[in-house]
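Asker: structure for this input, please:
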Amino acid sequence: MKKQISALFVTLALSNTALAFEWGYEDHNGPEHWGKVANECAMGKNQSPIDIAQPVEAEMKALELNYAGQAVSVINNGHTLQAGVSGNNFLNVDGKSFELKQFHFHTPSENVIRGKQYPLEAHFVHADSEGNLAVVAVMYDTGKQNPLLSELTAKMPTVGEQVTLPHAFDVAALLPKQQDYYRFNGSLTTPPCSEGVRWFVLKQASELSSSQTEQLMSVMGHNNRPLQPLNARTVLSKD
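Answerer: Down below sits the predicted model:
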């Protein structure tokens, strides 16, 4: 719906609205208080993130991710580091075409896979022409230094600042080669916590170094919403 995409960009873009300034991750404005900002954060039944504990194998098509554009900028909106993109970047699923609007990060990961929490999770946020949302999540595990993350953080923006990347790079390069995934219906993980979001969590994790995790956490802090009840939902698994 149009209201979903409007809510998304009120939340994730820089804004002077009360919504952008009243919520956060500290004790006084953290997730347990988000219901005061948006009722769905407290009352929704299909909220994200979740623990992908007992996925059900299903016959699903491979993800059709057609990313031909580049990551060109990074903004620090006070809640996350969010990258701007250029060019044509699309996810085709359910007979619809979803355009990549931005991607951003959470430290540590918000979704958990069979009880494992990762040091970093990236959310690639897409919208179709009607404003319906689809998120592709990529986990990052501790390992070798990630050169693309180094490019993104080469000029680390302060809160409220947007910087142009010294070297733009292909968005597709951020995706792991293996793109099997888990799928479930969920929500935005930040206020207004709008539901009806298609979630695709890739099974293969990318890597980043411990020092990169520390650098990102020093800027973003712990910006992960606690796990939400699965309720009546089923998580599907594509191998």
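
Asker: C-alpha only now, for contacts and for neighbours.
Answerer: Fine.

Asker: centre of the chain to stretch 201-218, how far?
Answerer: Distance, stretch centre to chain centre, for stretch 201-218: 13 Å (CA atoms, centre = their mean, to the nearest Å).

Asker: whoops, I mixed them up, stretch 64-72
Answerer: 16 Å.

Asker: same question, stretch 126-134
Answerer: Counting by CA atoms, centre = their mean, stretch 126-134 comes out at 14 Å from the chain centroid.

Asker: same check, this time on stretch 106-115
Answerer: 11 Å.

Asker: quick one: end-to-end distance for it.
Answerer: 17 Å (CA to CA, to the nearest Å).

Asker: now that stretch: buried residues?
Answerer: His106, Thr107, Pro108, Ser109, Glu110, Asn111, Val112, Ile113 (16 or more other CA atoms under 10 Å).

Asker: before we move on, what SS does the residue lying farthest from the centre of the chain have?
Answerer: The C-alpha centroid of the chain is most remote from Glu59, which lies 24.9 Å away (CA atoms, centre = their mean). When classified by DSSP: H, G, I helix; E, B strand; the rest coil, Glu59 comes out as coil.

Asker: to compare against the first, here's the next sequence to fold:
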Amino acid sequence: MLLMFAIAIVTIITLLLSPPVLASSAGTGNSLHWAYGGTVNPTQWGQLNRDFALCELGKSQSPINIKNPVVSTPTNINFDYKPTPLVVVNNGHTIQVNYEQGSSVNVNGEKYSLLQFHFHTPSEHTINSKASALELHLVHRNDAGKLAVVGVLLTEGNANPVIEEVWQNIPETGKTNTVSDRTINAANLLPKGRSYYSYAGSLTTPPCSEDVKWNVLVEPITVSEEQIEAFAKIYQVDARPIQPTNGRTIELHQ
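Answerer: Below you'll find the model as predicted:
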């Protein structure tokens, strides 16, 4: 009896002294669990871990409501996207397509390589407080490690064949589906118009790192009602709420 009592006391002390462990997100390795609802929703991200502090304390956070832009220099994004093998990831937060090396954008004379693209519903950015059905984020990085994201708004209309190809190959949560006999080209996810809004922002997911160059195209592309519903069946809402602008300048490039 004394031995069992002693073991119980040691177990209790060990549990009390051990730091709490948060469950990892599906498909994100050992990363802390965060989500768009429940007790780990966006209003709580900054409290989950000190590495997420910018989610609460940052002054240049994304997404924002785009309004009253200042007309700036003419359009100066050059896209150089090439076909890539179709690699679809369902990471527990969104549907993501990883891109092989060789595709890039040139923004103001600076080259950024395309790493991946993914989706949010409803759109994270709003235009004059109006959201779109979905938003596509094309994520790029330059040689210095700085990020530039091109945002494309998706509205209901005609179906998009590239998105249909992606949707047809979505794996289970936490899985990656490499489709060896299929290639896609992100160039087919861009609107004809190249006008865009730009501003200095952040990642829209933890750790909410700042110094991200945001470029949101003015013209949307269309997806069908069925394509919108198909994504919503997997992720009903995966959009961070609008963040304060805090005096940042939003530029319009036409």
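
Asker: hmm, back to that, of the buried residues of stretch 106-115 of the first structure, which belong to helices?
Answerer: If you go by DSSP state H, those have nothing in helices.

Asker: enumerate every residue touching the counterpart of Leu91 of the first structure in the second structure.
Answerer: Using TM-score structural alignment, the equivalent of Leu91 of the first structure in the second structure is Val105. Val105 of the second structure makes contact with Ile77, Asn78, Phe79, Asp80, Tyr81, Lys111, Tyr112, Ser113, Leu114, His140, according to CA atoms under 8 Å, 6 or more residues apart in numbering.

Asker: circling back to that earlier point, quick check: closest non-adjacent residue to the residue farthest from the centre of the first structure.
Answerer: Counting by CA to CA, 6 or more residues apart in numbering, Lys238 is the residue found nearest to Glu59 of the first structure once chain neighbours are left out, at 6.7 Å.

Asker: map the one you found onto the second structure.
Answerer: By TM-score structural alignment, Lys238 of the first structure lines up with His253.

Asker: what is the neighbour count of that match?
Answerer: 21 (other CA atoms under 10 Å).

Asker: residues in contact with it?
Answerer: Val71, Ser72, Thr73, Pro74, Thr75, Asn76, Ser195, Tyr196, Tyr197, Ser198.

Asker: and the first one, what pairs with it in the first structure?
Answerer: Taking TM-score structural alignment, Val71 of the second structure has Glu57 as its aligned residue in the first structure.

Asker: what's near enough to touch the nearest residue to its match once chain neighbours are set aside?
Answerer: Leaving aside its chain neighbours, Glu57 of the first structure sits nearest to Ser237 (4.6 Å; criterion: CA to CA, 6+ apart). Residues counted as contacts of Ser237 of the first structure (CA under 8 Å, 6+ apart) are Pro55, Val56, Glu57, Ala58, Asp180, Tyr181, Tyr182, Arg183.

Asker: thought the last one was touching Phe200?
Answerer: Yes. Contact status for Arg183 of the first structure versus Phe200: in contact at 4.7 Å, counting by CA atoms under 8 Å.

Asker: more crowded one of the two?
Answerer: Using other CA under 10 Å, the more surrounded residue of Arg183 of the first structure and Phe200 is Phe200, with 26 against 22.

Asker: stretch 198-207 of the second structure maps to which residues in the first structure?
Answerer: Against the first structure, stretch 198-207 of the second structure falls on residues 183-192 (TM-score structural alignment).

Asker: quick one: end-to-end length of that stretch, please.
Answerer: 22 Å.

Asker: coming back round to it: so how far is Gln227 of the second structure from the match of Lys238 of the first structure?
Answerer: Relative to Gln227 of the second structure, His253 of the second structure is positioned 30 Å away (CA to CA).
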